[in-house]
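Chemist: Coordinates only, no sequence provided:
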């Protein structure tokens, strides 16, 4: 399946939660499958923190890897593109869509760190504008994990009337203090690279070394201990039979982490990643309400919640709080907890379990 990204400029300026307004906004997206005559079969797939709009297929036949959720999206797959039209958009601030690398129409130069802070609400409002432009009044479903799950929860809170179903995977109703602290440490690692230039590196060499260090810190946190042990253990590189007694990489796990983040700086703008991290810092559905349930005051939407027992960053207990809040508002909701050694990344790297749940849920009548 060869796919080409598309772009659309929003017809009107976009007001942001921070109080500023973006006069020009372009949203980049990809489409898999065809809209039916009534435009009622559209599924919005929301991407995670380090992913983008390229969710399935390949841009070119020679591409080494398909989109990040190719296991789940396509003909005959859990999100069957012979039945549904899948839309995956790059979030506002995410790099391909309008973000810090975009040209500021007021100055004619890249925004850089002068780009306004965006929130999950801003991202979802931009997606709603995209659907308006595509003539889609109501989604058959919105689906997402991690940051994508935050987007779906925001859709459920801000635009429930535009959803027929919702699938939230590996997410919480707010980020934990631990995550905010982790993002801070990762940003500081990036800032140690002289090429960072306080985020004003546009047109120059990007901060590749700082980005690699930031990526390795994140990977060390995201990867489960059991999965890393099974993959590498204490094995020496190339099955060497003796120790080198030095500080050069000798263990397979060291060689593995030397590869983490290498070359990714060309695929993901480091400054855009910093903006997405900050958007996650600000995510808290209960803010401004007396209780979490008050965030879901709109029309009830049948919802599937999926968590993983090994995901200690977004644990099942936090997802259960969302289920209880939805039930208080009369929403039809089910919470399923799965097992996987991949932890937080299981919905991408071990998608068979969640794929079966999604397939069944999407085929169930909302009535």
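Modeler: That came through fine. Computed from a prediction, not measured in an experiment: that's the story for all the values here.
Chemist: Going by C-alpha atoms from here, please, whenever you check contacts or count neighbours.
Modeler: Will do.
Chemist: Cross-check the contact I'm expecting between residue 195 and residue 203.
Modeler: No: contact criterion CA atoms under 8 Å: residue 195 and residue 203 do not qualify, at 11.4 Å.
Chemist: Which one's more surrounded, the two?
Modeler: Taking other CA atoms under 10 Å, residue 195 and residue 203 do not tie; residue 195 has more neighbours (18 against 8).
Chemist: Just say helix, strand or coil for that one.
Modeler: Following DSSP: H, G, I helix; E, B strand; the rest coil, residue 195 is assigned to helix.
Chemist: List the residues that contact it.
Modeler: Listed by CA atoms under 8 Å, 6 or more residues apart in numbering, the contact partners of residue 195 are 201, 205, 206, 207, 208.
Chemist: what's the answer for residue 8, then?
Modeler: 26, 27, 28, 130.
Chemist: could these be laid out in a markdown table, adding distance to residue 228?
Modeler: A markdown table is the format used below for the contacts of residue 8 (distance: CA to CA, whole Å):
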| residue | distance to residue 228 |
| --- | --- |
| 26 | 39 |
| 27 | 37 |
| 28 | 35 |
| 130 | 40 |
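Chemist: Which of these fall within helices?
Modeler: Taking DSSP state H as the definition of helices, the contacts of residue 8 contribute residue 130.
Chemist: Okay, one more to line up with it:
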């Protein structure tokens, strides 16, 4: 049941601007904790048809939010994170589909998160926010569909963290997901990735302004966020991409023999650091979302990956990138092997020097397959 702006057509209430929807019921979390008054920030594009069977749920990656397409309302008018994919005539065609993009539970885009007010204290949650999981995120998405009155989706799409959420929805409510597109993902987090997240969280927590997560009434941990973003850029970009884009020649043509940035790759990472410290990202949100990724193991509670995915009914498109060392091709192949034999599915492996971030930064190679699959 929707408790926010109940009048008018659904798309008129959501389109062209971020919208907050408050769930009617508390959200019971996998840990046993309960979140009351959960708000979901979402944005949508296109129009819901009369049969209400053209809705596409797009789930974002770690550092993105609900603003997936079109120019933002901010002064920079920055395009959405998947502007290349969503819009009239594009692969996710808004002349054909009603596209819903929610901000993830715990995210920094307005959905209930560590930055939200704790009703028991009247102050931001900070580290008193309960630990959340990918299963909790999928449960929130199902509650959002209930609130919007959408029984079944035409498709559910996600890359990276979004792909994990699609997998959790396939395990929890497979009849509702419609066609599923899972990009640059895995069925469980590896020890290597958990170690990487631990390093990034340590970078954040080492900033004196983090103050144990209680920084909302003062300067935030911008230095820690900058260090996290610089390290994170190396997660997304392959060795080949860095070599091709920047090389190792000094920017001025000859070495200056200084501790100041002397190479293009250093200047690039400095710009990443500066952008991260401008306030778009929330340190506690990143801590909670990466912790949720640590706990992600689709087979653990079900007993096996096959059992977790036994209810899948509709076609599945799995997309890997050959250069993605974080979630390699063979891990996506395990998902393909675990799907029921009668479910049509395709595992597409694309070439890209961008590594893990290719679906965002080199979308053209994915466009034909995604467009055809959705049709």
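Modeler: Arrived safely, thanks for sending. Keep in mind that this is a model prediction, so the values were computed, not measured.
Chemist: quick one: TM-score?
Modeler: Here the superposed chains carry a TM-score of 0.95, computed using TM-score structural alignment, normalised by the length of the first structure; 359 aligned residues with a CA RMSD of 1.3 Å.
Chemist: Now the buried members of the contacts of residue 8 of the first structure.
Modeler: Applying 16 or more other CA atoms under 10 Å to the contacts of residue 8 of the first structure, the neighbour count classes 26, 27, 28, 130 as buried.
Chemist: Aligned to the last one, what sits in the second structure?
Modeler: So that's residue 130 of the first structure. Residue pairing (TM-score structural alignment): residue 130 of the first structure is matched to residue 144 of the second structure.
Chemist: out of the contacts of residue 8 of the first structure, who's nearest residue 302 of the first structure?
Modeler: Of all those, residue 130 has the smallest distance to residue 302 of the first structure: 23.1 Å, by CA to CA.
Chemist: tell me the contacts of the closest one?
Modeler: Counting by CA under 8 Å, 6+ apart, residue 130 of the first structure touches 8, 10, 27.
Chemist: pretty sure residue 124 of the first structure contacts residue 156?
Modeler: No: in this structure, residue 124 of the first structure is not within contact of residue 156 by CA under 8 Å, at 10.2 Å.
Chemist: Now the common contact residues for these two.
Modeler: Common neighbours of residue 124 of the first structure and residue 156 (CA under 8 Å, 6+ apart) do not exist.
Chemist: Can you show me the helices along the second structure?
Modeler: Counting by DSSP H, the second structure has helices at residues 10-14, 134-148, 161-172, 191-205, 222-236, 239-245, 264-276, 283-294, 298-302, 305-308, 329-338, 358-361, 367-374.
Chemist: After superposing, tell me the mean distance of the fourth one to the first structure.
Modeler: Average distance, helix 191-205 of the second structure versus aligned residues of the first structure after superposition (mean CA distance after the TM-score superposition for the first structure): 0.6 Å.
Chemist: by contact count, what packs against that helix?
Modeler: Applying 3 or more CA pairs under 8 Å, 6 or more residues apart in numbering; DSSP states H and E, one finds that helix 191-205 of the second structure contacts helix 222-236, helix 283-294.
Chemist: Of all the residues in the last one, which ones are buried?
Modeler: When you say that, I think you mean helix 283-294 of the second structure. Buried positions in helix 283-294 of the second structure, judged by neighbour count with 16+ other CA under 10 Å: 283, 284, 285, 286, 287, 288, 289, 290, 291, 292, 293, 294.
Chemist: residue closest to the middle of the second structure?
Modeler: Centroid-nearest residue in the second structure: residue 61, 2.0 Å away (criterion: CA atoms, centre = their mean).
Chemist: doesn't residue 161 make contact with that residue?
Modeler: Yes: contact criterion CA under 8 Å: residue 61 of the second structure and residue 161 qualify, at 4.7 Å.
Chemist: if we can go back for a sec, now which residue in the first structure aligns to the residue nearest to the centre of the second structure?
Modeler: Aligned against the first structure by TM-score structural alignment, residue 61 of the second structure finds its counterpart in residue 48.
Chemist: does its match really touch residue 146, like I thought?
Modeler: Yes: using CA under 8 Å, residue 48 of the first structure is in contact with residue 146, at 5.3 Å.
Chemist: re earlier: ok, now how distant is the residue nearest to the centre of the second structure from residue 248 of the second structure?
Modeler: 30 Å (CA to CA, to the nearest Å).
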